[in-house]
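Peer 1: Predicted model, plus sequence, below.
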Amino acid sequence: MKRLLASMSSTRSGGRRRGDAAGPLIPISEDDIARRIELLDSFEQAGLGWFWATDELGRLIYLSKSAIAMLGWDESEVIGKQLSDLFLPDDETAPDRPERPLAFLLGARNSITQLPVRVANAEREFWWEIAGKPRFDAKGEFAGYRGSAKDITAIRETQRDAARLAQYDPLTGLANRHRMHKRLDKTLTAYRNTKRSCALMMLDLDRFKQVNDTLGHPAGDELLKQVAARLGRLVGENAEIGRLGGDEFQIILPDVDDRGKLGELAQRIIQMISQPYSLNGSRAIIGTSVGIAIAPYDGVDTEELVKAADLALYAAKGGGRAQYRFYSSDLKDGAKLRRQIEEGLRDAISRGELEMQYQPIVDAQTHKVACFEALIRWHHPEHGLISPARFIPIAEDCGLIKEIGEWALEQSCRDAAKWPCEIKVAVNVSAVQFARADFPETVKQVLKRTAIDPGRVELEITESVFMGDYGEVQKLFKRLKALGVRLSLDDFGTGYSSLSYLRKAPFDKIKIDQSFVRGSPEKGNNNSAIIAAIVSLAEALEMETVAEGIETRDELELVKGRNATHLQGRIFSLSLQQHQLLERSEQGQLVFEPMGPDKYRPERRTEFRRIGLIHDDHRYHVVLRNLSRTGALIEGLLDVPLETEVVLDLGNGQLAVAMVRRSEGYSQGVEFETQLIPDGADGLCTRYRVSPYLIEAAGRPLAALPDDAYEAMRSSSAAPAKPKAFVEADITYRNLAA
């Protein structure tokens, strides 16, 4: 009570209250040790920052208790520890902001200013920013450091997240275009100095747009994630995979220039990506095309190499998709041709350049024709006959497939209406064309206009039709079967459709892909067992079978022995024009007898092109007539002895060491020391090429391979040690006549 009265008295007499005039100011002076310590304690306890100190040996003699508690340590674990052991260097410092390590600064007794460090052995990751100054005693002797620290963990995580977003694709977690460009640029720059190689793969997903259109963008996003995961399982740890945007991917493969290994990897990628995907209860099938370029062979800098890989990818897509291509200098002309094809294709129908031809499908027992497969042909006014494998993918890309597909169906039905009524017509249907909701209506109108019996029309579709919503596919099947047409599954065995889907789909016929027929009689070939399994499956499902692509009598006997119901291939006939077919029909020639070689032999490509042949440092000009993996037939040198070792310059830096095994006049058969490999375009190439580093060593600037790599590699001062051993024969006229 006395205190209360005193307080009231003080108030009445004008005592200081909040809001009254301030009392005398008492600053904290330097010698006011107690108040200064109180101030520093308040700073530490508030978590605004901490203090640390070391002795002359760099051992920690003080660290704020609140800092020790936050790290989950005991004071005994900290005091006495070397400061450089407590704080680890910032390994994530950007290359353009190099920091000197803490140990260097301490050893040089330099001041430390805003140095980011990572705390070692903490319960979780902590980042601090430390500052400090060296302290010296009255005698000038070093007495240790006194410094401060603050927690920047949250800031660091934010910076790290921002940096990751700038370098990685948020959907797939793969490197983005920016990071891939920097990584490739850095790699190529370093590898030029160390004479190393680096391969680049460009991937583009086939039919990805249809997944987005039919299943929605969330399904498309999930598909991209699964593609990224599959790629990660296929490539090694040294490779980096990036998503450039959309459905484009890129793979950097350091220290790889073996085109055999790259081709095998590309083929595995194509096969893996083509396997079915489960997307939120739906099933999808896509594909991919791959373009491959290798530094320094195809480009020395980033822009040049990326452009080369892009051209190779462009060629792979133009070749029919689900393929890979290596870059070669002639692809520039191929890209130009593709643009010309696209431009010419728009007017091909109106100009009457498209034609339907028909290849017979015969009964396996009687060889009487049961069906003709309609094959579209394009007679380009400048480029001659262009394969549908080349122009159909272009038509799909540029939106012309509906018009061309409808024309092909109607023309085939009009032609077939003039055949004997028991013969059917099989018309190929593009997966893009089939996926259109109005396709059944298109078929209905064509049947009406041509007045053909629907039961004589077979629509050949591939397994890729199952890539979208299977419920919608089933509805399309049902609508087509209601029209009375037949359905045939083409190229069976090359895709990844589920057997359960095959059981439910109303197919009338399965076509066994020619890849299983070709070479099936060879010893150790498992294709014959696959053919037998497909035939048994079809029989169980009450479907007919067609073995396609038969070329030799031993292949014919094998597929007949496996009980295929129908046969197709060059051994019976090439495709016929409508007037040829009608002539045979009028003459009653509807049985096709087999005419072909007895046995299968590995394919030899007819070439008819000039190449170089090198012997004893001399270069000769010869003509390459045919080429296989194991050897070649050349013409142009007279009387070359057997067992002569030569080198064939196949162009684009490809040198193949070979031995002459047969020699007759100006014709020689040679066997390669190392077999050639597939080039992804139904052709062959060497595993390795002349290295641009060898050309650079000969005194030329480092660049991608020139047209004549061998001559560029040879030193200009080098002279042949011996005169030419062989005489060149001019066989140009003979080749032209042939």
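Peer 2: Yep, that arrived.
Peer 1: rest of the way, CA atoms for contacts and neighbours
Peer 2: Fine.
Peer 1: tell me the centre residue of this structure?
Peer 2: A centroid search over the chain (C-alpha atoms, centre = their mean) returns Leu203, at 3.0 Å, as the residue closest to the centre.
Peer 1: correct me, but that one touches Gly246?
Peer 2: No - assessed by C-alpha atoms under 8 Å, Leu203 is found out of contact with Gly246, at 11.2 Å.
Peer 1: show me where the stretch 601-738 of the chain has helices.
Peer 2: Secondary structure of the stretch 601-738 of the chain (DSSP state H, counting those that start in this stretch): helices at 692-697, 709-713, 732-737.
Peer 1: Out of the ones you listed, flag the one nearest Arg156.
Peer 2: Nearest of the helices of the stretch 601-738 of the chain to Arg156, taken as C-alpha to C-alpha: helix 692-697 at 43.8 Å.
Peer 1: and the closest one, what other elements does it pack with?
Peer 2: Packing partners of helix 692-697 (3 or more C-alpha pairs under 8 Å, 6 or more residues apart in numbering; DSSP states H and E): helix 709-713.
Peer 1: Give me the distance from the helix it packs on to the chain's centre.
Peer 2: Centroid displacement of helix 709-713 relative to its chain, using C-alpha atoms, centre = their mean, to the nearest Å, is 31 Å.
Peer 1: Next up, a structure to set beside the first:
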Amino acid sequence: MPLGFLKSARESNRPVPQPEGPAPLVRSDRSEVLGEVEELGIGMFWATDAEGRLTFLSKRALVELGSEAESLIGNAITQVFQDVEAEDGAPTQRSLAFKLKARSKLEEQIVAVPTARGSTRWWRLNGRPLLDAQDNFRGYRGSAVDISAQYAYETQVARQSQVDELTGLANRRKLGERLKAMLSAFRVSQRSCALMMLDLDRFKQVNDTMGHPAGDELLKQVAQRLSSIVKDYGEVGRLGGDEFQVLLPDMDDRGTLGELANRIVQSLSQPYQINGRRAIIGTSVGIAIAPYDGLEADELTRSADMALYSAKETRGGTFCFFTSELRDAASKTAMLGDRLRDAVDRDELKLAYQPLVDPATNEVKCFEALLRWHDEEEGDISPALFIPVAENDDLIIRIGEMALRQACIDALSWPETIKVAVNVSAKQFIRPGYRKAVAAALQASGLPPGRLELEITESVFVGDLETVDAIFRDLKKLGVRLALDDFGTGYSSLGYLKHGHFNKIKIDQSFVRGCTENGDINPAIITAIVALAKALGMETVAEGVEAMDELELVRERGADLVQGYIYSRPLTQEQVLTQIADGTMKCNPDGPPRHRAERITIFRKVGLIHEDHYYDVILRNLSKTGARITGLAGVPVGTDVVLDLGHGQLVVSKVVNATENSQGLKFETPLISDGSGGFMTRHRISPYSLAEAGIPLAALGAGAFPLAKWREAHKSVPKFVQMDLSI
């Protein structure tokens, strides 16, 4: 109010007019109101200087944090108010430091505020930059609201939508989002990533025999083991049930991936302690790699699923990489299952018998019964194909019981000194009433129990070991013999041997093949297994012996019996009876003098690159270190070439021997196992490189590589003669 107006009013004795509305607040009134706002819990207040140091924090804020003003005032505001990590479920927001540096408004900025008591509170900040009359920046003035309860709830909800509640791993939703985002980003930067799909073998058996709480505990332990193996290399998640997934960015080395998958298989196959009881499971792993096996998340996931299915079909407890051939194999497997059921109904499956021979005397001590199937349309179908199909449903039960009955009947016609061994699937073994089936087969045939050996793989140890123990005891009471097949390749049953159930250990052929090669550690493994068996009073059988040097080694290392092509291929019952007509049964060893690197017989078209020409050739066989091809003439020994196995698999090679139209190649870098009996290159040429060479990604297929367009572009005279490959 102007002073002149007051003076004139007094002088005229007129009343002084009063301003309308409430009286203005003095400074003490403003402080009181701010204090009342804080007391009501409506807000707290803070301020900084131009350098971002905290200069004021209201009383309520100090009480909330349990701190004295002296301990906070003067600190950088970013030390007092800390950004919230996105992984904690907070909304996406720019960092506080970024906004302060840009002198932006702070609107609903969520921060974490450590307290003096060691806990953390979450506040929502609002603030504005303060400028003086000359537009100089003087710092921030702002308010804060404690949202800890709300934030904790929202974080929990966000976490539950991203995390598997049982194991604490990423769930299906989070894994899907991560994979999509990663593939999208990696396409731009031309990076790769691998996807592993895992499925636990025999998990249902644990659930059924030990209860669902035990199954849940088992899943938690599986999650812990997986996380400890993968570590920071990738992200582990649970899709649901007994399915897990591992996402591995920037990994395309199939040798490294195979080693990692093998460690996962071995680790998850170790025994578990659950509520004082012991259980064993296994796992199968399927592997697909982007961009080779898929560019989109759905495509890559389907590829990994197909690889997983193949791993389980092979035998379980192994890993498999995706190949384009798996697509065709999946449909063939479905048709094979239908035909197999028909074949069983028509009694088309027959038995053949492979001898187990004493290497000291060459006398046959036992015959192993092996299933054979001759299909009218397809011809002979390998057990490696139809047994896994039968394992997937109860068909293996029918087939197993048929084989057991027929083997007992056939063995009764042999000399009493010769036993018969029959394979037993894990599904058969744990089926209620299996002992009765064995007893019935013995009674119907009249075969003495001591002449029957049941060959059981380590997969029977999966699940509740107390139940498995009871089955073993029942079978031993019958008087039959028990053999542990494929020892050392499955579920780590070494400690289980002390229970004394087994009469015989069969050393898996994977330890025998190549055991005479320089630097191979398998001889030491064979020696250790034989010593262990002798200490426990058990026989040993060396499986898969094919060469004379292998026979000599396993004989020297003390194997009691030998089984393999070195002595005989499987025989029909008629052939067996013919050979034992003289009252004895001997097999003389006959095979190559030395072991050759394992080769796969193949008959398919591939490519061969020499200088600036691409030739079509037929791949006849393939090993880790070389191959044989046909289809070219005039290729001299010593020629450097590149073998194109398809899908970016290029192998630098040298011609080491040649005939008129056939060449033997030696690889500069050995191939590696694909986990399912085949071979592959460790690395592949990226489809990104192929695309840069002018080849559309959608058109990539077998034989494609960066210089494929040479076929049309180059007109120089080829050095070799391309022969007609029509079959």
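Peer 2: Right, received. Where do you want to start? The model shown is predicted, which means the values in this text are computed figures rather than measured ones.
Peer 1: Output the helices of the stretch 601-738 of structure 1 in JSON lines, with mean neighbour count and distance to Glu56 of structure 1 appended to each entry.
Peer 2: JSON lines is the format used below for the helices of the stretch 601-738 of structure 1 (neighbours: other C-alpha atoms under 10 Å; distance: least, C-alpha to C-alpha, whole Å):
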{"stretch": "helix 692-697", "mean neighbour count": "19", "distance to Glu56 of structure 1": "55"}
{"stretch": "helix 709-713", "mean neighbour count": "20", "distance to Glu56 of structure 1": "64"}
{"stretch": "helix 732-737", "mean neighbour count": "10", "distance to Glu56 of structure 1": "90"}
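Peer 1: Check which helix or strand Lys209 of structure 1 maps to.
Peer 2: helix 208-215 (DSSP states H and E).
Peer 1: looking at structure 2, where would I find the counterpart of the helix or strand just after that helix?
Peer 2: Later in the chain than helix 208-215 of structure 1, the nearest helix or strand by DSSP H and E is helix 217-234. Alignment of helix 217-234 of structure 1 against structure 2: residues 212-229, by TM-score structural alignment.
Peer 1: Would you agree Ile61 of structure 1 falls within a helix?
Peer 2: No - counting by DSSP: H, G, I helix; E, B strand; the rest coil, Ile61 of structure 1 falls outside a helix, being strand.
Peer 1: Next up, the contacts around it.
Peer 2: Going by C-alpha atoms under 8 Å, 6 or more residues apart in numbering, Ile61 of structure 1 touches 52-55, 79-80.
Peer 1: Buried ones only from those, please, as a PyMOL command.
Peer 2: Command for PyMOL that selects the buried part of the contacts of Ile61 of structure 1, burial taken from 16 or more other C-alpha atoms under 10 Å:
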select buried, resi 52+53+54+55+79+80
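Peer 1: out of the contacts of Ile61 of structure 1, who's nearest Leu305 of structure 1?
Peer 2: Of all those, Leu305 of structure 1 sits closest to Trp52, with 53.3 Å by C-alpha to C-alpha.
Peer 1: The closest one contacts Arg59, correct?
Peer 2: No - the pair Trp52 of structure 1 and Arg59 does not pass the contact test of C-alpha under 8 Å, sitting 10.6 Å apart.
Peer 1: how about stretch 97-105 of structure 1: buried residues?
Peer 2: For stretch 97-105 of structure 1, the neighbour count (16+ other C-alpha under 10 Å) marks 102-103 as buried.
Peer 1: Not counting its own residues, what contacts the helix holding Lys209 of structure 1?
Peer 2: 218-220, 247, 282, 284, 286, 467-469.
Peer 1: next one: stretch 424-439 of structure 2
Peer 2: 391, 396-397, 400-401, 404, 454-457, 459-460, 468, 471, 474-475, 478.
Peer 1: Narrow the residues you listed to those in helices?
Peer 2: If you go by DSSP state H, these have 391, 396-397, 400-401, 404, 468, 471, 474-475, 478 in helices.
Peer 1: Of those, just the buried ones, ChimeraX syntax please.
Peer 2: Buried residues among these (16+ other C-alpha under 10 Å), as a ChimeraX selection:
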select :391,396,397,400,401,404,471,475
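Peer 1: From the ones in helices among the contacts of stretch 424-439 of structure 2, pick the one nearest Thr527 of structure 2.
Peer 2: Lowest distance from Thr527 of structure 2 to these (C-alpha to C-alpha) belongs to Val468, with 28.6 Å.
Peer 1: Now do the same for that closest one: its match in structure 1.
Peer 2: Taking TM-score structural alignment, the alignment pairs Val468 of structure 2 with Val473 from structure 1.
Peer 1: Hmm, Met467 and its match touching each other?
Peer 2: No - with contact defined as C-alpha under 8 Å, Val473 of structure 1 does not reach Met467; the gap is 9.1 Å.
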